[in-house]
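> take a look and give me a structure for this.
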Amino acid sequence: MIIAILSILVHILNIITIIYMIFKEKRSANSIISWALILTLLPYIGFILFLLIGRKIKKSDIFIMKKSKMEFFKTYTDQLDQMRISNDSIKNSSNYEIIRAIESMEYSPYRNNNEVELFFDGKELFNEILDSLRKAEKSINIQFYIFKDDEIGSQILKILKEKAKSGVEVRLLYDSVGSRSLTKKKLKSVIDAGVKTGEFFPAILKLVNLNMNFRNHRKIIVIDNKIGFVGGFNVGDEYLGKDPKFGYWRDTHIKFDGSAVKDLNLRFLSDWNYATKENIDLTSVLKDFKSNTIYDFNYSEPGIQIISSGPNPYNRYEIKWSYLEMIQKAKDYIYIQSPYLILDQSIADSLKLASISGVDIKIMIPGKGDHPFVYWANLVYAGELLNFGIEIYHYDKNAFLHSKTVVIDDRVCSIGTANMDTRSCELNFEVNALIYCKDIAKKQREQFEKDMLLSNRLTLKEYNNRSNYVKIKEGFSKLFSSLL
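This next block holds a predicted model:
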């Protein structure tokens, strides 16, 4: 009797949930259909899954900066806008439309006078990170989606403890789901050493997190408000190629210094303020912006815009729109690397239109998947693009491609944490660096071409000749691709 009543209640709740999704929530039709199928065919499991990964985020949980800080930023950005109005050098640049579009989306001002160093290998990157952390004098702000206490993680934590003991202000922010192994117990010695720690969207129970669908996927390091790191690498031994499951880990990260570092630091401090409720005085972070010797408004290279996005009540998906802006402004080529190719329809259509307009488009995805269904979902969207002349490459099957990059025309490239998928564009909290520099864009394009030598090109003939078994797996994966 009790079981029968519970069964009826679950079915009623599922029906109410479906109706609510249709009439009250701003979801894509694919998402509604996918969840309706799950809730209907698997009512009990589906209801639990919906609670964990299906709910839209509460508006109260969406990060909004304090009114005083917003007013401060508004005053400052108004000053920037006034100075740019008379700046002909930016207006006459080939990237002006992209720069202005992205500046109008969020707090993503164009900054020049930067120095940028690219990293495509984990060992080289982490050697640089460790060395830079050891040289910190005033502050270290470090944030990762995945932070493990394995060999490389322990090395970083050791340095953070040493620096905190020496008087450096150290903040460590990690995601509750991505860094689930980083427990308070394991962090006790770090906290005792004076390191401040914060957990983004912590779970009431470690294994049950009702916000697990909305993750802070950002990877940020800012040292002394002068040096910044951002890109695709997390902290873990597998990112150094030590996990036989993945093999060599191919990713892209940047280290940079200059005026754009402050914007990356503000991104970190915004997340930190939300997670810890620490009231931070931003005066010291922003003071250098007021100096014209530090921030020259003339258009010069390398220029950088730090752009971030995440769930919001207005459906403003800044990073997705930045991808669209780059695709639509490309004239010669578009090279994309992403471990996940689960495309929003607007991005898919823009790529198709660019390709039939004569733009050379090459997309590189992994030769193997790191999650169930993802590999087959990637193939669905890749196959659709092949019909429009877009070239698809599978990276070396003995390695794993995790790089999240877009480069166009040897003039602009995007390097950061956001994949080319719906989750990164609409659900996760992400951050990218848009770099306006011929030399950097050329290096990114040349690295893509090197990666092509290790890749297999997927031809339209090969895709059309795939087995029925593969087609079934693709169809099933596409059905639920909006949930991946």
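> okay, CA-based contacts and neighbour counts for the rest of this
Noted.
> quick one, helices of the stretch 251-400 of the chain?
261-276, 283-286, 318-329, 345-356, 374-386 (DSSP state H, counting those that start in this stretch).
> out of these, nearest to E199?
Proximity to E199 (C-alpha to C-alpha) singles out helix 261-276 among those, at 6.2 Å.
> and that closest one, what's buried?
261-275 (16 or more other C-alpha atoms under 10 Å).
> among the helices of the stretch 251-400 of the chain, which is nearest L130?
Ranking the helices of the stretch 251-400 of the chain by distance to L130, with C-alpha to C-alpha as the measure, places helix 261-276 first at 18.3 Å.
> would you do the same for the sequence below? I want to compare the two.
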Amino acid sequence: MKNIVGISLLFLLLIGPWYFLINEANGEFVFYSSLILTLFLTIIGFVIFLENRNPVQTIAWLVVFGAFPFVGCIFYFLFGRNFRKERIFHKKYFLDKQSFVKISGEAEHHERIREMGGSSQQLFTLANRLGNSPISFTTETRVLRNGQETFFNIIEQLNKARHHIHLEYYIVRDDEIGCVLKNVLMEKAREGVEIRFLYDAVGSWKLERSYINDLKQAGVEMVAFGPLHLPLLNNTFNFRNHRKIIVIDGSVGFMGGLNIGDEYLGKNPKFGSWRDTHLIVKGEAVRTLQLIFLQDWYYSTNQSFLTDEYLMSGSELHQGDGGVQLIGGGPDSEWTIIKSIFFKMITSAEKSVWIASPYFVPDDDILQALKVAALSGLDVKLLVPKNPDKRIVYHASRTYFPEMLSSGVRIFQYNEGFMHSKIIIVDEQLASIGTTNMDMRSFHLNFEVNAFLYRTESALQLVNDFKEDLKLSQEVEIDAFSKRNIGLKVLESTCRLLSPLL
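Sure, this is the predicted structure:
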């Protein structure tokens, strides 16, 4: 109770001077309006307090409310509400877990896992327990290094579809590549292929209605994930589907960093060349990708397709050259699944940790793990873009550079356009590729999907690609970086202060 009273007094002390000045100029009406707003902000403070958030988040919200009360209210309703996620997604989480446990029991590889040895065995055991997804040794994967290679392979495989096509994307644009995709899907739908297309309502908010209607009229089922009816009152507004998934006939899958848009082909002059990484998957692990999509589809439509017709069609075995594990994580999970696996990867590394991420705003756990790894003598490298596409995140990420550089982490800025790859490589043997950024939104709020690769040809390809990317990058030197002007440092610190709110 004392804490609640303390927060109330703090709100009044912070906000009171604002309203006193307003009241003097505008009279009684504004006085009562200001009083109502003050009480309203105090209630919000109680809610934040009772949610037991990270103390940094709580303090950041108090500062925002005190400095910008009106804007702070709007910002809180749009991005800040931390509704009980287990209540919102309880049904989805329960059904997801039951379904994943079923396929996990059908694909056990205990002997192969034991052959991996200590830390690798622990990592895949952790991933299986958290994500309820088995590791496969009969899955073929191939790395796709850019938009041209990725979309060429996607269109090629879509044209081969005979039974169904499932797509799930954060961003879909009605531009040149978007129209190419649309035309292929419309043609396949007319041939009788079942097509289900799930797109995120926020990520694709600019998507033309005509684009959706054209696909629907051709027979494609188009569904928005998390539709926005009244954003200020929508308790799922802040939880977005950031996944990029395609499953074709249950036997071929795609996942990784590329959305559907011309900028991913390097055609947007604002970004120029676009460096990204995608993955094509064939064989047993496609079933996991299929299941992730079908669960998201069921959550959005109440239509269930969890049948052998869809889940067994991808069970044919391919010549796997190592372990492949596909993991979906999100706010419906009991644990912060992908972040926990990343943490385990970093802390179990013996020689090196290499990370590529377009957005680097880590929480305390990941930041400390990276610094300790570097201080322990490991080769820790971080690759980030030099040119930003999201300025708040870009400036916030740079506030982490001094302490990381001081601990021995080497930081490189990619110079050839925009770098959007989301990669972690440990000891040049274990790698992760997917949709998860190294930031708090991906860890705690977004629905994501990642592939974890152990001693596969794809993992080796990611190693070689990372080395090539470093040749096109400039290393950040601590002495030069520390000489940034005071105005830029203030801007960066302000962005970091705001980053826990997002």
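> ok, back up a step: to I435 of the first structure, which of the helices of the stretch 251-400 of the first structure lies closest?
Smallest distance to I435 of the first structure across the helices of the stretch 251-400 of the first structure (C-alpha to C-alpha): 11.7 Å, for helix 318-329.
> which residue numbers in the second structure go with that closest one?
Taken onto the second structure by TM-score structural alignment, helix 318-329 of the first structure occupies residues 337-348 there.
> quick check: that stretch compared with the first structure, mean distance?
Taken over the aligned residues, the distance from stretch 337-348 of the second structure to the first structure averages 0.7 Å (mean C-alpha distance after the TM-score superposition for the first structure).
> still on that earlier bit, any chance of the helices of the stretch 251-400 of the first structure in a markdown table with distance to L133 of the first structure as columns?
Supplementary listing: the helices of the stretch 251-400 of the first structure in a markdown table, determined by distance: least, C-alpha to C-alpha, whole Å:
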| stretch | distance to L133 of the first structure |
| --- | --- |
| helix 261-276 | 15 |
| helix 283-286 | 19 |
| helix 318-329 | 29 |
| helix 345-356 | 38 |
| helix 374-386 | 35 |
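> how about the ones you listed, which one is nearest Q82 of the first structure?
helix 283-286 (18.1 Å).
> list the buried residues in that closest one.
For helix 283-286 of the first structure, using 16+ other C-alpha under 10 Å, the buried residues are V285, L286.
> what ranges do the strands span in the stretch 151-300 of the second structure?
164-169, 194-200, 221-225, 245-248, 252-256, 274-275, 278-283 (DSSP state E, counting those that start in this stretch).
> okay, those in TSV with mean neighbour count and distance to P358 of the second structure next?
As requested, the strands of the stretch 151-300 of the second structure are arranged in TSV below (neighbours: other C-alpha atoms under 10 Å; distance: least, C-alpha to C-alpha, whole Å):
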stretch	mean neighbour count	distance to P358 of the second structure
strand 164-169	22	18
strand 194-200	22	20
strand 221-225	19	24
strand 245-248	26	20
strand 252-256	26	13
strand 274-275	22	10
strand 278-283	23	15
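> please name whichever of these is nearest to L491 of the second structure.
Smallest distance to L491 of the second structure across those (C-alpha to C-alpha): 26.5 Å, for strand 274-275.
> check contacts around the counterpart of G416 of the first structure in the second structure.
With TM-score structural alignment as the criterion, the equivalent of G416 of the first structure in the second structure is G434. Taking C-alpha atoms under 8 Å, 6 or more residues apart in numbering, we find G434 of the second structure in contact with M255, G256, G257, H278, K422, I423, E448, V449, N450, A451.
> again, 10 Å this time
243-245, 255-258, 277-279, 326-328, 421-424, 448-452 (C-alpha atoms under 10 Å, 6 or more residues apart in numbering).
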